[in-house]
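Asks: what follows is a predicted protein model with its sequence.
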Amino acid sequence: MDEKAVRFIVAGKVQGVFFRASTAREAARLGLRGHAINLADGRVEVLAVGGAAAIDELGRWLQRGPPAARVDRVEHEPVADPQVGDGFRTG
């Protein structure tokens, strides 16, 4: 399977609404590795590594997020050499 890695930056009401935990569950369901972490400016960074179709599906999910979230914008960029272990973590 060809893997790719993408960094998503999600802006809106995405902290304090279980966004990271919900993202980790969705990523695990899709078989992705990586992380979801809060940024100091109120956004969330999501690094996802895995199959292209699964990453695309996660990207679509990030546009909505969990019910309590309000997503205003999702930016994304490819990552050439992601440093991630197994599984998907939050921090």
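Replies: Perfect, I can see it now. None of these values were measured; they are calculated from a predicted model.
Asks: contacts and neighbour counts: CA atoms only from here.
Replies: Will do.
Asks: list the buried ones in the top strand by length along the chain?
Replies: Taking DSSP state E as the criterion, the chain has its longest strand at strand 3-13. Neighbour-count burial for strand 3-13, counted by 16 or more other Cα atoms under 10 Å, picks out 4-11, 13.
Asks: next one for the comparison:
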Amino acid sequence: MSGVIRHVTISGRVQGVGYRAWVESEATARRLEGWVRNRRDASVEAVFSGPEDVVAEMIATCRRGPSSARVDSVQESAGTPDLLKLRGAGERFAFLPTV
């Protein structure tokens, strides 16, 4: 299995509903690396790194979200090692400040 880095932006009712904590829990359970943060435009942004099939499964899960959320869209693109480095040294999966 090859490793990939994917950058996603999730739009809909995804702030104020525990979406970031849910993403962290789901990603950690899948042993993925990366981070999640809110954006001022009311979307949630995340980066996932790991085996390609596991990352794809995580992104599919993001399209559903937790029961309190309403996901309207998930935009997905290739991520970069520099994006992954936004988390703190030694962190596997991190919450980043809102941008």
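Replies: Nice, thanks for sending it over. No experiment lies behind these values; they were computed from the predicted model shown.
Asks: centre-most residue in the first structure?
Replies: With distances taken as Cα atoms, centre = their mean, residue 46 lies nearest the centre of the first structure, 3.2 Å away.
Asks: what helix or strand is it on?
Replies: Per DSSP states H and E, residue 46 of the first structure falls inside strand 44-51.
Asks: what segments of the second structure are helices?
Replies: Ranges of helices in the second structure, per DSSP state H, are 19-29, 52-64, 81-84.
Asks: okay if I get the ones you listed as TSV plus mean neighbour count and distance to residue 72 of the second structure?
Replies: As requested, these are exported to TSV (neighbours: other Cα atoms under 10 Å; distance: least, Cα to Cα, whole Å):
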stretch	mean neighbour count	distance to residue 72 of the second structure
helix 19-29	18	13
helix 52-64	17	8
helix 81-84	14	24
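Asks: quick revisit: quick check, nearest of the buried residues of strand 3-13 of the first structure to residue 85 of the first structure?
Replies: Nearest to residue 85 of the first structure among the buried residues of strand 3-13 of the first structure is residue 5, at 12.8 Å by Cα to Cα.
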